[in-house]
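K.L.:
what follows is a predicted protein model with its sequence.
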Amino acid sequence: MTCAQQLIALLEAYGVDTAFGIPGVHTIELYRALGTSGLAHITPRHEQGAGFMADGYARASGKPAACFIISGPGMTNIATAMGQALADSVPMLVISSVNQRASLGRGQGRLHEMRHQGETLSGVSVLSHTLHDPAALPEVLARAFAVFASARPGPVHIEIPLDVMAAPVPENAPSAAHVFPPAPAPEALTLATDWLANAERPLVLLGGGTVAAPEAAQALVERLDAPAFTTINAKGVLAQDHPLDLGATMSLPAARRLAAEADVVLALGTEIGETDYDLVFDGGFRLDGRLIRVDIDPQQLGRNQAPDLALLAEAGQAMRGLLAHLPPDRPRSAQRDGADRAAEVRDALAIAEDPELAPYVPLYITLRAALPDAIVVGDSTGPVYAGNFLASMPAPRRWFNAATGFGTLGYGLPAALGAATARPDLPVIALVGDGGLQFVLGELGTARDLGRPVAIVIWNNDGYDEIRRYMSLSEVSHLGVDLAAPGFDALAKAYACRYQGVSSPANLYEALGRLDAAASPLIIEVDAAAWAKAL
């Protein structure tokens, strides 16, 4: 057995079933082993696409996929996707080649040679390791999956020198350790329970760390009778239209007043970071009450908002522990009227009437009516920014995008293909702008190859409209933002995809009705100017 063969066997033992990658001369040994395995392999058109696909796969399924990437340009290509996954705590296993051990660091001009490849990628990884000893592979993979299971996840990069990849290893039966995440300290649970039980105006902040335990999250906010903010990555954790859910509105004045007035705030699995809590970039989100923070990352417990009580724990474990300690009922005289408090804020926000968001309200009404169970994967584009406020999802892992954290363009289409690979039982919508889609047009070929039920909804506003608006607000001339889009109908034909242009919500509803599991991907081009006139 070679090291490459043992790698594939170990991945299967850890439950990895899909690999995204583009073969190269430096990864031939990996593909020799892959060809006789049970892993599915998907070939993107660019290594960045491989990373975005693995990201979408993990967000939709809750488990990591592998990326097989060549040394040098393959790794610099995937770095952007790794940065997005790192920013949003998405597990991703990146296996790359690197030159032979004897040549590392010698600058001999070998094929794909990089100076310190592992160090270069360490900035977008939670762990970057060079495997010098083939016998150490099980240990290194155990470290990677321990991070995925019991720490704040993110990309793990393991680079394997060419001579190590082909080296023999003992043909032992692969095994995978069962790793459990940390649970909260009992004394911390007792103190947190006391604060929460005696709070008069409690508030809950639900972050992406809660998506694996939606039932516990819903039970906890209802037990506390507390309004809850759900971050963009936590959308759907409280299910659809929950009366206590205020969504990701933390940057808006009425929501901020509620946060400042809360006497006890429970923050679960959230960074309390800028792209969720301060989209107006004024530092105005304030917590004046006691703050209880729960996070799987000890360093995150002290960032952005200093806690009064910090619990190092996986959010699901903490929520179940709190539920076990909190009394199931409160006296009628001590009711907190959480739903009424949330409703007052919702009325004050009047999100659907906001002139910036109003043009997109019919979009989300239509998406929900046509495909209520769909996974919606977005790029950094106007309708997605609006959807972060407007969309309500029936379950977690149904809404994610690149409009937060790293904020890259070109994410939506390949990440949607990863999601469709992970969840072939659900329709998937890639919601992209005409500008962002042009980063990854080649992945239309991957969409055709996969044959999954994916609707690619292009919001065509002739360029980078969000940047245009910022330029206008800042009195900067529109330089570099007015782009002529390609003929998407012709591109659809070239890639053997179906196409329909739409100009109104009724057109869009009709077009989405054409999506089915047996047909080719469906490209729907929305004429943004015509859409606005139709409303």
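P.N.:
Ah, there it is. Since we're looking at a predicted model, the values are computed, not measured.
K.L.:
please count neighbours and contacts with C-alpha atoms only from this point.
P.N.:
Fine.
K.L.:
and the nearest residue to Ala529 once chain neighbours are set aside, how many neighbours?
P.N.:
Of all residues not flanking Ala529 in the chain, Asn461 sits nearest, at 6.9 Å (CA to CA, 6 or more residues apart in numbering). By other CA atoms under 10 Å, 21 other residues sit near Asn461.
K.L.:
Asn461 and Arg468: what is the separation?
P.N.:
Look at Asn461 and Arg468: by CA to CA, to the nearest Å, they are 11 Å apart.
K.L.:
try this one side by side with the last:
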Amino acid sequence: MITCAKALVRLLEAYGVDTVFGIPGVHTIELYRALTGSGLRHVTPRHEQGAGFMADGYARASRRPGVCFIITGPGMTNIATAMGQAYGDSVPMLVISSVNRREHLRLGHGRLHELPDQRALVAGVSAFSHTLTRPDELPEVLARAFTVFACARPRPVHIEIPLDVLDADASHVDLTPRSLPRAPGASAATIGALRELLARSPRRVLLAGGGAIDAAVQVRALAERLGAAVALTVNARGLLPPDHPLLLDGVQSFKEGRQLLDAADVVLAIGTELGETDYDFFGVGPLKLRAPLVRIDIDPIQALGAHAAALPVVGNAAAVLDDLLADPRELGGDMDWAHTSVAEVNAAVWAHADATGRRFDALLETLRDAAPDTIVVGDSTQPVYRGAVSYRAPTPASWFNSATGYGTLGYGLPAAVGAKLGCPARPVIALVGDGGVQFTLGELAAAREAAAGITVVIWNSHGYREIRDAMVRNEVEPLGVDIETPDFAALAAGYRVAYRAPSGLADLRAALIAQAQRNEPLVLEIDAGRFEWEPR
């Protein structure tokens, strides 16, 4: 007999899934029976939040949905935080959970792992949640999930399967994966209106966000053809190479960046929410645009968002830009203005950097350049905050973190594990703080167990330093931020993970180069007060 659980696993394989993250439990035994002998790799984190973060990192790095098998009740409450981060950053994540038997749902009889309503729990952190009441529904519901991932704003999808449905007979169900629709483009009339607006607007600025991450070729071609200055959000870093003359640093919150936007004749926002943590990083006030705004977004709600667009364009970024670029007619543009403005603004932004900021820049460049094709996964920590305004990623999806948007702690380590499993040939670095890493430190064991050769760089500032500094700036007596710092060398040894404490940038670089050839994790602890930033 082919059970519903076995049918699920076969369909996941047919849709190209190769890895599942989850912690086995008494309510998911049938899922694990189905995994046995399949082509899916199973990775066991030490907490369901870690499972979600691993799936998130896997999805961002590999550009394929991350999949989790999660236990009823506490498993769902544990993974909700990771789903929130993925929801905020539009990351495709499929969460398959068990739930109590159909006749016991929502009755409150005190069944094992019972919640009143798991779907209600995740309503705010999922594109949709569905209770599978019959095996026959499985092909349609999975097709809906993968359509969301491919053709809409890709956010987590939750499918819960009652215990009595998991082991129900699905031998009669057609397990052929359904053909998925193509991502939508814009109408010819809309593309024509966009061309007309550009033709009468010689000074152009592109604001690209994470929704353009798969349109790097098109974004670069459009910027060069239009002669447009390009500002990238955190999730869009790498859409232009680091040395591109049209690339602005993370200037949206700097005075000079706002002045550049004021001088533009048209602003094209591509796949970006224009949200606070990218465009008002320093709390200088909401973004105000004087020039006509074009919003290109696959989500119609965003295309008509808080920043009203003179021309809203609903469609997949790559498809829309392909249609725009297909017309060979030139659109002119003030090339000199763009190149001069970018150089001037970047110089002014660099001048704002203090000694600490420049040290963090040197650290980030060392992480990026020690080995080719490195992925840097950040947590909420001071060097990552600096990277939000200064880091130039070499390629798309090679720099992502939890320091913007939803902004959870504990993300960096497990997300780096997922990224490494999704892209095993690439070096992967987790850049974490001594406070944040303690949220998910147990995932070091999962990294070693999965032979995920990540490098965990711990920025040890001996407490929640960023929050402590904020308290001092706001004349609040620091409270709750000077926490006990553990012995990370002893912890690494306890997890049987290699450990080093590099003395300076050169030592750090040498350790990163050596680690690029290993398939086991490594912890590198940087003591903020002892690290040598300059050679002796």
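P.N.:
Structure received. Keep in mind that this is a model prediction, so the values were computed, not measured.
K.L.:
circling back: can I assume the residue nearest to Ala529 of structure 1 is in contact with Gly436?
P.N.:
No - contact status for Asn461 of structure 1 versus Gly436: not in contact, 11.3 Å apart, counting by CA atoms under 8 Å.
K.L.:
who touches the residue nearest to Ala529 of structure 1 in this structure?
P.N.:
433-434, 527-529 (CA atoms under 8 Å, 6 or more residues apart in numbering).
K.L.:
and for Val169 of structure 1?
P.N.:
1-3, 6, 134-135.
K.L.:
now with 10 Å?
P.N.:
For Val169 of structure 1, the contact set (CA atoms under 10 Å, 6 or more residues apart in numbering) comprises 1-6, 133-137.
K.L.:
kindly report the same for Asp299 of structure 2.
P.N.:
Counted by CA under 10 Å, 6+ apart, Asp299 of structure 2 has contacts 151-154, 211, 271, 273, 305, 313-316.
K.L.:
quick one: what's aligned to it in structure 1?
P.N.:
Alignment note (TM-score structural alignment): Asp299 of structure 2 maps to Asp297 of structure 1.
K.L.:
returning to what we had before: mind putting the contacts of Asn461 of structure 1 into TSV with secondary structure, distance to Ala40 of structure 1 and neighbour count?
P.N.:
Compiled in TSV, those are given as follows (DSSP: H, G, I helix; E, B strand; the rest coil; distance: CA to CA, whole Å; neighbours: other CA atoms under 10 Å):
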residue	secondary structure	distance to Ala40 of structure 1	neighbour count
Gly433	strand	30	29
Asp434	helix	31	24
Asp527	strand	37	17
Ala528	helix	38	18
Ala529	helix	42	13
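K.L.:
could I get the residues you listed as a markdown table with distance to His178 of structure 1?
P.N.:
As requested, the contacts of Asn461 of structure 1 are exported to a markdown table (distance: CA to CA, whole Å):
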| residue | distance to His178 of structure 1 |
| --- | --- |
| Gly433 | 42 |
| Asp434 | 44 |
| Asp527 | 51 |
| Ala528 | 50 |
| Ala529 | 54 |
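K.L.:
now Asp163 of structure 1, nearest residue through space, not along the chain?
P.N.:
Per CA to CA, 6+ apart, closest to Asp163 of structure 1 is Gln100, 5.4 Å.
K.L.:
repeat that for Ala306 of structure 1.
P.N.:
Leu291 (7.7 Å).
K.L.:
and Pro227 of structure 1, how far from Ala343 of structure 1?
P.N.:
9 Å.
K.L.:
who touches both of the two?
P.N.:
Counting by CA under 10 Å, 6+ apart, the residues touching both Pro227 of structure 1 and Ala343 are 243-246, 337.
K.L.:
sorry, back to before: ok, Pro227 and Ala343 of structure 1, which is more surrounded?
P.N.:
Pro227 (31 against 17).
K.L.:
quick one: the more buried one and Gly208 of structure 1, what's the gap?
P.N.:
Taken as CA to CA, the span from Pro227 of structure 1 to Gly208 of structure 1 is 17 Å.
K.L.:
please indicate which of the shared contacts of Pro227 and Ala343 of structure 1 has the highest neighbour count?
P.N.:
Most surrounded of the shared contacts of Pro227 and Ala343 of structure 1: other CA under 10 Å gives Asp245, at 29 neighbours.
K.L.:
am I right that that residue is in contact with Ala342?
P.N.:
Yes - with contact defined as CA atoms under 10 Å, Asp245 of structure 1 reaches Ala342; the gap is 7.3 Å.
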